[in-house]
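Student: Sequence and predicted model, in that order:
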Amino acid sequence: IPEIRENLSSLEEGPVTSSARILDRFFNDYRNEVEAHFEYEEQTVFPYIRGLVHGVHTEGYSIEQFEENHSNIEDKLEDLKNILIKYLPGEVPAEELNRTLFNVFLLEDDLGRHALIEDKVLVPYVMQLEENHG
């Protein structure tokens, strides 16, 4: 995310267009959403799981709540790619745009792996722990 922020900053160093301003605002909102996602995991989900591992079931919370509130940050990353591809090619040097897109694709891959691990490993494991402590 910091590399993409740096890439976008370099794209905006030329004449600031309305596309660049929209892109900047969109990315800042996206970054805040990703940070909130990870903070929620660190502050709520992981302590809950640690408790279950140690035999403590926190009443009033379940991994289902995590799944229900699990924002799909991958969809917004797809929107970012579309904005970059659709609105900026004529406004910025191709090399800078390609570097930015490459970093967005890398982030997309990382987040896809993150979501896959959550959905296929973490959530089923925690559901099993909940059943054992239910």
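Tutor: That came through, no problem.
Student: Please count neighbours and contacts with C-alpha atoms only from this point.
Tutor: Fine.
Student: same for the one helix or strand residue 81 maps to, what does it pack against?
Tutor: Applying DSSP states H and E as the criterion places residue 81 in helix 73-87. On a contact count with 3 or more Cα pairs under 8 Å, 6 or more residues apart in numbering; DSSP states H and E, helix 73-87 meets helix 18-40, helix 94-117.
Student: Follow the chain on from the first one and name the next helix or strand.
Tutor: Which is helix 18-40. Counting by DSSP H and E, the element after helix 18-40 in chain order, helix or strand, is helix 46-53.
Student: for the helix or strand that comes right after that following helix, which positions count as buried?
Tutor: Using DSSP H and E, the helix or strand that follows helix 46-53 towards the C-terminus is helix 63-68. Within helix 63-68, the residues that count as buried by 16 or more other Cα atoms under 10 Å are residue 63.
Student: let's bring in a second model and compare:
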Amino acid sequence: MSEKSATSEMPKTDDEWRERLSDEEYKVLREQGTEPKYTGEFIDKDDPGTYTCKGCGQKLFTSDTKFTSSGWPSFYDAIEGAVEFERDTSHGMVRTEVHCANCGSHLGHVFDDGPNPTGKRFCINSICLTFEDEA
């Protein structure tokens, strides 16, 4: 699916999002939930390819920026312009929330304790992603 067709078919109402996503996907992508630690399908994936937004198909991260860090897939950088940030003060913490720049879906959080060259750790829910194999 191309980015253009993904955007043109993107849900516009809450009911359309609920039809497109499973209950668990909806809770994370649209209601800022979090999947349980170490349960996501992409934690240990190391195949070459691109991670895209499950909500709209936007390309978000490449496998060459992925690293092992926590109970969720971690990346040290996002594809330029693919994500946006918002201050999150929920759960008694101050964090930086990561959203898809195309559809606004919640993806996870970014922290300043990652590896070089960026020093960032994008801690992303697997349920928010799909994977496009490089082959």
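Tutor: Sure thing, it's come through. Keep in mind it's a predicted model, so treat the numbers as computed, not measured.
Student: What does the TM-score come to for these two?
Tutor: TM-score of the superposed chains, computed with TM-score structural alignment, normalised by the length of structure 1, equals 0.22; 57 aligned residues with a Cα RMSD of 5.3 Å.
Student: thinking again about what came up before, out of the helices and strands packed on helix 73-87 of structure 1, flag the one nearest residue 53 of structure 1.
Tutor: Each of the helices and strands packed on helix 73-87 of structure 1 has some distance to residue 53 of structure 1 by Cα to Cα; the shortest is helix 94-117, at 18.1 Å.
Student: just checking, next helix/strand downstream of that closest one?
Tutor: Using DSSP H and E, the helix or strand that directly follows helix 94-117 of structure 1 along the chain is helix 123-133.
Student: count of neighbours near residue 59 of structure 2?
Tutor: Look at residue 59 of structure 2: counted by other Cα atoms under 10 Å, it has 25 neighbours.
Student: Settle this for me: residue 130 of structure 2 is touching residue 60, isn't it.
Tutor: No. Assessed by Cα atoms under 8 Å, residue 130 of structure 2 is found out of contact with residue 60, at 9.9 Å.
Student: ok, these two, which is more surrounded?
Tutor: residue 60 (22 against 19).
Student: what's the distance between the nearest residue to residue 108 of structure 2 once chain neighbours are set aside and residue 53 of structure 2?
Tutor: Once flanking residues are discounted, residue 108 of structure 2 sits nearest to residue 124: 4.5 Å by Cα to Cα, 6 or more residues apart in numbering. Using Cα to Cα, to the nearest Å, one gets 11 Å for the distance from residue 124 of structure 2 to residue 53 of structure 2.
Student: and for the two, which residues touch both?
Tutor: In terms of Cα atoms under 8 Å, 6 or more residues apart in numbering, residue 124 of structure 2 and residue 53 are not both contacted by any residue.
Student: picking that back up, are there residues contacting both of residue 130 and residue 60 of structure 2? Which ones?
Tutor: Common neighbours of residue 130 of structure 2 and residue 60 (Cα under 8 Å, 6+ apart) are 51-53.
Student: element containing residue 109 of structure 2, please.
Tutor: Assigned by DSSP H and E, residue 109 of structure 2 falls in strand 106-111.
Student: before we move on, what about residue 9 of structure 1?
Tutor: Per DSSP H and E: residue 9 of structure 1 is located in helix 2-11.
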